[in-house]
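Novice: A predicted structure for the sequence below; I have some questions about it.
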Amino acid sequence: MAALNCCSVIIVGAGISGIMAGKVLAETGVKDIVILEATDQIGGRMARTKFGGLTVDVGAGWIQGVGNGNGGQVNPIWDLANKYNLRTCYSDYSNARFNIYDQSGNVVPRSVAGASYDLAVNAANRELDMEASGEEDVEPQFVPSTPLELAIDYILNDFEMAEVEPIPTYTEFGTREFMVADERGYDYIVQKLAQQFLQSQNGQIIDDRLKLCQVVKEVEYKKEGVTITTEGGSIFNAKYCIVSASLGVLQSDLIKFKPELPRWKRNLFFDCDIRTYTKIFLKFPQKFWPTGDGTEFFLFAHEKRGYYTFWQHLENAYPGSNILMVTVTDEESKRIEAQSDEITMAEAMSVLKIMFGNNIPQAQEILVPRWWNNPFQRGSYTNYPHFVNKKHFQQIKAPVGPIYFTGEHTSEKFNGYVHGAYLSGIDTANMIVDNMKMKHENERYNSYSCGYASKKDERLFAIPSTFSSRTQLNRNWDIVRQMVWNRINVSRHNLGKWALLFSPLKYRTCNEVNSHS
């Protein structure tokens, strides 16, 4: 198939980071963009479906970080939820540790559960202190062994309880969390953001710059730009490309880069894990579980860690729904994804009968999302180890030639969160805009000061990746000085970037400079 006309930017993926990148580009005047989305809807891991007569969010479901954080900032997703009048429900996890059912169906005494919880938290904090002091090969200070200890370890480590370590989301925005319980779904936010720059009609996006069901197969890049080929044989050309695919997809072989991405970049993709977080929904003819204050979340203590451990009734979010939700993670998610829904229902019902007795009604419906086996997601969110530093994040979001990367995995502070994806899209778009401005100034300054003719096919790079000699370096630095002497209108911001580009002592390739922008 013949290639389509060249545009300025192609965005791979229409999750919230890709949509925000497109919005920022459009608002700064870069409107000739194309967004390629592999599925038939936008939103990415913010996804909803119908279940039990309701709309439920099978992906991201909470707005985390609400209240008065130390940073004095308001979570931008909370702002948007309020702007669009999304219905939310406050999630109070504080009693979950005291609603632990043992394998006899009894609730563990509050004092016993509290003591075990405090022991685990204190041990985890000691480990963090030892690591922060520079100790190597820190031995675990708490090794869970009993079903109760395993359940507590699970909620502390798999659910990022803020007691264990300071998490920027909670310290900067606040510690409260709100579950989205709106018939329009959490992804309604993404829909509204997209409609601000993509043409829509009756609430539906009809803009041909958004192309759904376009699975990107290959991204070929060179100095002149990128050529993207889809599985259907469509070809798209652009000067820049933003890849907003999840880190799980980047770890897979779904998208081929030609030439292959540099080894340093590929290695970064595998320096962290992709967590799989599976919310299993069960619909019953009537409720049989406690629904009073402090009962929304409850745990099942099993000798196998994470075996149908974390439960939530949805009566607070959806009164009268008669729906229970159990969350499994990682290896249990993968195990459950690989088996039939009938087996999963039987396992979940067996656990519920242990907790509430054999006379409970049979579930009428079950919904099991499969994020790990979804080739366009390959997991739920990024989980970076403690040793990852600022340089790692600078490198993982650093462009490779005309290819830029965005998504929650590129956010140093807020990786793993919706607001992290949202903010990363803004950052990446601004990086491209800055690069475009710098290249425009480069051409203008070269033409003004040195008589060089602008070359349209060389506008993708601000400078060559190598220089032949120190003389050439000094010559380019002289260009900057000459521009100042000639009183060309240069802002301090852009002059600083030129100094970084052309200083012989601080010279980096264009890619490395962009990674430090």
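Specialist: Structure's in. What do you need?
Novice: contacts and neighbour counts: CA atoms only from here.
Specialist: OK.
Novice: Can you identify each of the helices in the stretch 351-500 of the chain by residue range?
Specialist: Using DSSP state H, counting those that start in this stretch, the helices of the stretch 351-500 of the chain run over residues 390-396, 418-450, 470-485, 492-502.
Novice: Indicate which one of the ones you listed is closest to residue 205.
Specialist: helix 418-450 (19.8 Å; Cα to Cα).
Novice: helices or strands next to that closest one in the packing?
Specialist: Secondary-structure packing of helix 418-450 (3 or more Cα pairs under 8 Å, 6 or more residues apart in numbering; DSSP states H and E): helix 16-27, helix 76-83, helix 470-485.
Novice: Of those helices, flag the one that's most buried.
Specialist: helix 16-27 (a mean of 25; mean count of other Cα atoms under 10 Å).
Novice: which other helices and strands contact the helix or strand following it?
Specialist: Note on helix 16-27: by DSSP states H and E, the next helix or strand toward the C-terminus is strand 33-36. Contact partners of strand 33-36 among helices and strands, from 3+ Cα pairs under 8 Å, 6+ apart: strand 7-12, helix 16-27, strand 210-211.
Novice: try this one next to it:
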Amino acid sequence: MSSSPSFGLLALAAVLLALNLAQHGSLAATVGPRVIVVGAGMSGISAAKRLSEAGITDLLILEATDHIGGRMHKTNGPATPVDMVVDYYKFDYEFAEPPRVTSLQNTVPLATFSDFGDDVYFVADQRGYEAVVYYLAGQYLKTDDKSGKIVDPRLQLNKVVREIKYSPGGVTVKTEDNSVYSADYVMVSASLGVLQSDLIQFKPKLPTWKVRAIYQFDMAVYTKIFLKFPRKFWPEGKGREFFLYASSRRGYYGVWQEFEKQYPDANVLLVTVTDEESRRIEQQSDEQTKAEIMQVLRKMFPGKDVPDATDILVPRWWSDRFYKGTFSNWPVGVNRYEYDQLRAPVGRVYFTGEHTSEHYNGYVHGAYLSGIDSAEILINCAQKKMCKYHVQGKYD
């Protein structure tokens, strides 16, 4: 018996549908919204993990660089100078900006130390701090059994997002290589500095209240400069891990740290600079920076034979278009109202990142927790139809 033309067309349609679903396995395997996550730093990976746990597994993570981990990176007015460096150690060394611009509302007491203790540890794991992010990603993204590398097609590296179009019906994301991706929602985990730059264009433009909130917070610059020497010339032993350089110039190579405990016989020193000094140093050569540092060290240890550093590493967070700074800081004048606006979604566009963490902004655990919080906001809308985000009044 021959089949009717209508039956043949239906069969053909069924075959085409099956082929289409086979090419988009995640769509076939799940029922639910499709979400694009912009950025594979701690907050983006954390948000995608929480979405996946909630059953939203049709994910696409677009990362601008060639690795996950975001800003994690590894590489094989006092009266006297003493008062100034102590003041710098208490404020700038923690918040990357001077106390004249740092709001006490989010810093006294500092929630991170109140909740987790006063101890500060330097990560000496050879795998780098980003191993934590890889561990989280490996809980929901497919990895190669032998190498442990992430091979899940839902993670796309070297995809620089340049445009996000959004409407009541969905979102479209365009990358620098002219690839276009469509979804129901987008989660933007780009840094505050990137949001303040013109790297990502939103169409239509973000509403005025959102833009104002983005620019009311600071993107600080915090630079750890590493130097390797042929031998040690600095004090060692218990209680001598840190030492300060007292200068009449605020923040001029003021806070030093040695790593004999973490890396025996490595002969490595770390000096931290922030804010204006960070920006100045990023614009000069490493050789110029090394010359300035050697001059400082020889003033600090006048009775020692201080050899020239054999190697120097100067991170450039501010100059990097994918970061535009190191971490966010709450300036004077902002409170919970601006914070709520900063992390509030705009239609189908959601926001996450350490800058959206109310208590732990500037820290990795802040990024991790903000990813979970922002994912919950999206989940409430996508699965429970609870899409209204409440922003309290400025003085409520």
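Specialist: Looks like it arrived, so ask away. Nothing here was measured: the structure is a model prediction, and the numbers come from that model.
Novice: Save the helices of the stretch 351-500 of structure 1 as a markdown table, and put in distance to residue 17 of structure 1 too.
Specialist: Written out in a markdown table, the entries for the helices of the stretch 351-500 of structure 1 read as follows (distance: least, Cα to Cα, whole Å):
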| stretch | distance to residue 17 of structure 1 |
| --- | --- |
| helix 390-396 | 15 |
| helix 418-450 | 4 |
| helix 470-485 | 36 |
| helix 492-502 | 26 |
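Novice: among those helices, which is the most enclosed?
Specialist: Highest mean neighbour count of these: helix 418-450, a mean of 20 (counted as mean count of other Cα under 10 Å).
Novice: Now distance to residue 178 of structure 1 too, for the helices and strands packed on helix 418-450 of structure 1, in TSV please.
Specialist: Written out in TSV, the entries for these read as follows (distance: least, Cα to Cα, whole Å):
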stretch	distance to residue 178 of structure 1
helix 16-27	19
helix 76-83	9
helix 470-485	52
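Novice: thinking again about what came up before, could you say which one of the helices and strands packed on strand 33-36 of structure 1 comes nearest to residue 280 of structure 1?
Specialist: When these are compared for distance to residue 280 of structure 1 using Cα to Cα, the nearest one is helix 16-27, at 23.6 Å.
Novice: re earlier: so which of the helices of the stretch 351-500 of structure 1 comes closest to residue 30 of structure 1?
Specialist: For these, the distance to residue 30 of structure 1 is smallest for helix 418-450, at 8.3 Å, taking Cα to Cα.
Novice: tell me how far that closest one is from the chain's mean position?
Specialist: 23 Å (Cα atoms, centre = their mean, to the nearest Å).
Novice: what is the orientation angle of that helix with strand 7-12?
Specialist: Computed by axes from the mean of the first three to the mean of the last three Cα atoms, to 10 degrees, the angle separating helix 418-450 of structure 1 from strand 7-12 equals 160 degrees.
Novice: burial measure for the counterpart of residue 150 of structure 1 in structure 2, as a count.
Specialist: Under the alignment defined by TM-score structural alignment, residue 150 of structure 1 corresponds to residue 84 in structure 2. A count of nearby residues for residue 84 of structure 2, using other Cα atoms under 10 Å, gives 21.
Novice: And for residue 200 of structure 1?
Specialist: Burial of residue 200 of structure 1 is recorded as 13 neighbouring residues (other Cα under 10 Å).
Novice: Tell me the residue in structure 2 aligned with it.
Specialist: Residue 200 of structure 1 maps onto residue 143 of structure 2 when the alignment is built from TM-score structural alignment.
Novice: residue contacts, that match?
Specialist: Residue 143 of structure 2 sits next to 149, 150, 151, 152 when contact means Cα atoms under 8 Å, 6 or more residues apart in numbering.
Novice: Scan the residues you listed and report the most crowded one.
Specialist: residue 150 (17 neighbours).
Novice: Do a quick rundown of the helices in the stretch 151-300 of structure 2.
Specialist: Assigned helices in the stretch 151-300 of structure 2, in chain order: 192-196, 208-216, 275-282, 286-300 (criterion: DSSP H, counting those that start in this stretch).
Novice: now, of those helices, which is deepest in the fold?
Specialist: helix 192-196 (a mean of 22).
Novice: what stretch of structure 1 does it fall on?
Specialist: Applying TM-score structural alignment, one finds that helix 192-196 of structure 2 aligns to the residue range 247-251 of structure 1.
Novice: What is the mean deviation of that stretch from its aligned residues in structure 2?
Specialist: Superposed on structure 2, stretch 247-251 of structure 1 shows a mean distance of 0.4 Å to its aligned residues (mean Cα distance after the TM-score superposition for structure 1).
Novice: that older thread, quick one: closest of the helices of the stretch 351-500 of structure 1 to residue 290 of structure 1.
Specialist: Of all the helices of the stretch 351-500 of structure 1, it is helix 418-450 that lies closest to residue 290 of structure 1, at 31.1 Å by Cα to Cα.
Novice: quick one: that closest one to helix 16-27, angle?
Specialist: Counting by the same axes, to 10 degrees, helix 418-450 of structure 1 points 40 degrees away from the direction of helix 16-27.
Novice: The match of residue 150 of structure 1 contacts residue 250, doesn't it?
Specialist: Yes - the pair formed by residue 84 of structure 2 and residue 250 meets the contact definition of Cα atoms under 8 Å, at 6.4 Å.
Novice: Rebuild the helices of the stretch 151-300 of structure 2 as TSV, extending it with distance to residue 321 of structure 2.
Specialist: As requested, the helices of the stretch 151-300 of structure 2 are arranged in TSV below (distance: least, Cα to Cα, whole Å):
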stretch	distance to residue 321 of structure 2
helix 192-196	7
helix 208-216	17
helix 275-282	13
helix 286-300	20
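Novice: quick one: which of those is nearest residue 179 of structure 2?
Specialist: When these are ranked by proximity to residue 179 of structure 2, the top entry is helix 192-196, at 20.2 Å, counting by Cα to Cα.
Novice: So which residues make contact with the closest one?
Specialist: With Cα under 8 Å, 6+ apart, helix 192-196 of structure 2 has contacts from 200, 214-215, 219, 321-325, 327-328, 353, 355.
Novice: picking up where we left off before, residue 417 of structure 1: which of the helices and strands packed on helix 418-450 of structure 1 is closest?
Specialist: For these, distance to residue 417 of structure 1 was read as Cα to Cα. The smallest value, 10.1 Å, belongs to helix 76-83.
Novice: which strands and helices sit next to that closest one?
Specialist: The contact analysis (3+ Cα pairs under 8 Å, 6+ apart) places helix 76-83 of structure 1 against strand 62-66, helix 418-450.
Novice: is it possible to export these to CSV including distance to residue 225 of structure 1?
Specialist: Supplementary listing: the helices and strands packed on helix 76-83 of structure 1 in CSV, determined by distance: least, Cα to Cα, whole Å:
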stretch, distance to residue 225 of structure 1
strand 62-66, 37
helix 418-450, 13
